[in-house]
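[1] Output the structure for:
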Amino acid sequence: MRDKKATKVFYTEKLGFKEFGSVDYEGYLMLEKDNIQIHFFEFKNLNPEENYGQVYIRAENIDNFYQSLLDNKVRIHPNGQLEIKPWKQKEFSILDPDSNLLTFGQSL
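    Okay, here's the model as predicted:
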């Protein structure tokens, strides 16, 4: 993450994550949703156009989650619309503010 506040706002207000932990560490952010925890490290010089970071998150009720993101005006990746993949996963992808690719998938 380049900006802790921007990352926190995106993940909490747009994706429904919550901050956890009892200490607010400088340059470090811990977020969770359901049984998922994501930890972020500050990297102020990160160039989003050169970022190849990606995470695959297994989800339940993916149709409802996808719709909630659309309702929240979260931009779906142009190549990541919700669809059933040949490997029997229903998936979609988004980019966070630092161009980390987040792919959400549910087994069929």
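[2] Please make it C-alpha for all contacts and neighbour counts, starting now.
    Noted.
[3] Going by residue numbers, what spans are helices in this structure?
    4-9, 62-71 (DSSP state H).
[4] tell me which residues in the first one are buried?
    Right, helix 4-9. The neighbour-count check on helix 4-9 (16 or more other C-alpha atoms under 10 Å) flags K4, T7, K8 as buried.
[5] I'd like to know which elements it is packed against.
    With contacts defined as 3 or more C-alpha pairs under 8 Å, 6 or more residues apart in numbering; DSSP states H and E, helix 4-9 has these neighbours: strand 28-33.
[6] tell me the contacts of the residue in the chain sticking out farthest from the centre?
    What lies farthest from the middle of the chain is P86; by C-alpha atoms, centre = their mean that is 22.9 Å. Residues near P86 by C-alpha atoms under 8 Å, 6 or more residues apart in numbering: none.
[7] quick one on the thing from earlier: now the helices of the chain as TSV including distance to K90?
    Shown next, in TSV, are these (distance: least, C-alpha to C-alpha, whole Å):
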stretch	distance to K90
helix 4-9	26
helix 62-71	8
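[8] now the nearest residue to R75 once chain neighbours are set aside: how far from F20?
    Using C-alpha to C-alpha, 6 or more residues apart in numbering and skipping residues adjacent in sequence, the residue nearest R75 is I94, 6.6 Å away. The gap separating I94 from F20 is 23 Å, by C-alpha to C-alpha, to the nearest Å.
[9] Next, the second sequence, to be compared with the first:
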Amino acid sequence: MIKSIVPKLPFIDKQKTLDFYVNHLEFTLRSDYGDYLIMDLGDVELQFFSFPTLIPTKSDFMIYLRMDEGIEALYNKLSKSSPSIKVSVKLESKPWGQKEFSIIDPNGTCLTIGQSYP
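    Next comes the predicted model:
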């Protein structure tokens, strides 16, 4: 039986990736194997593999991160925290019952962050 799903995402520059996920999204670096990283945030695990030839503007990688609460505060923090945070879709209430916004990580991966609303 499958217990969980762990996204594996590319990184071009390890330090920029660590800065983005650790300093802005508050993940914790669990393991650094040089060309492979494992990070955690609560029960969420992300793994990263080196992909130095990836062109960020041509990346098709994307993930959806679901929150229980606090999406407005996170959106405000990220949209004002650093010029390195690229908000690609502003916070909106969607007809499918989610508040969502999207940001692009330094590797071109689209992270859509969502929270259910009544």
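[10] what about I94 and F20 of structure 1, which has more around it?
    I94 (20 against 13; other C-alpha atoms under 10 Å).
[11] Surely the more buried one is in contact with K73?
    No. Using C-alpha atoms under 8 Å, I94 of structure 1 is not in contact with K73, being 11.6 Å away.
[12] which residues in structure 1 does stretch 35-48 of structure 2 match up with?
    Using TM-score structural alignment, stretch 35-48 of structure 2 lines up with residues 27-40 of structure 1.
[13] ok, and for the matching stretch, which residues are buried?
    L29, M30, L31, E32.
[14] just these now: which is nearest I57 of structure 1?
    E32 (11.8 Å; C-alpha to C-alpha).
[15] show me what contacts that closest one?
    F17, K18, E19, F20, I38.
[16] now do G70 of structure 2
    So G70 of structure 2 contacts nothing (C-alpha under 8 Å, 6+ apart).
[17] what residue of structure 1 matches up with it?
    Matched to structure 1 by TM-score structural alignment, G70 of structure 2 sits across from N61.
[18] circling back to that earlier point, what does the residue farthest from the centre of structure 1 align to in structure 2?
    Under TM-score structural alignment, P86 of structure 1 pairs with P95 in structure 2.
[19] And for L101 of structure 1?
    Checking TM-score structural alignment: L101 of structure 1 goes with C110.
[20] May I ask you to confirm that that match is in contact with F61?
    Yes. Using C-alpha under 8 Å, C110 of structure 2 is in contact with F61, at 6.5 Å.
[21] more neighbours, the two?
    Neighbour totals were compared for C110 of structure 2 and F61, and C110 leads with 21 against 14 (other C-alpha under 10 Å).
[22] show me the contacts for the residue nearest to K33 of structure 1 when sequence neighbours are not counted.
    Of all residues not flanking K33 of structure 1 in the chain, F17 sits nearest, at 4.7 Å (C-alpha to C-alpha, 6+ apart). Applying C-alpha under 8 Å, 6+ apart, we find F17 of structure 1 in contact with Y11, L31, E32, K33.
[23] Please produce TSV containing those, extended by distance to G80 of structure 1.
    Shown next, in TSV, are the contacts of F17 of structure 1 (distance: C-alpha to C-alpha, whole Å):
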residue	distance to G80 of structure 1
Y11	18
L31	23
E32	23
K33	21
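[24] tell me which of the residues you listed is nearest to L82 of structure 1?
    Nearest to L82 of structure 1 among those, with distances taken as C-alpha to C-alpha, is Y11, at 19.4 Å.
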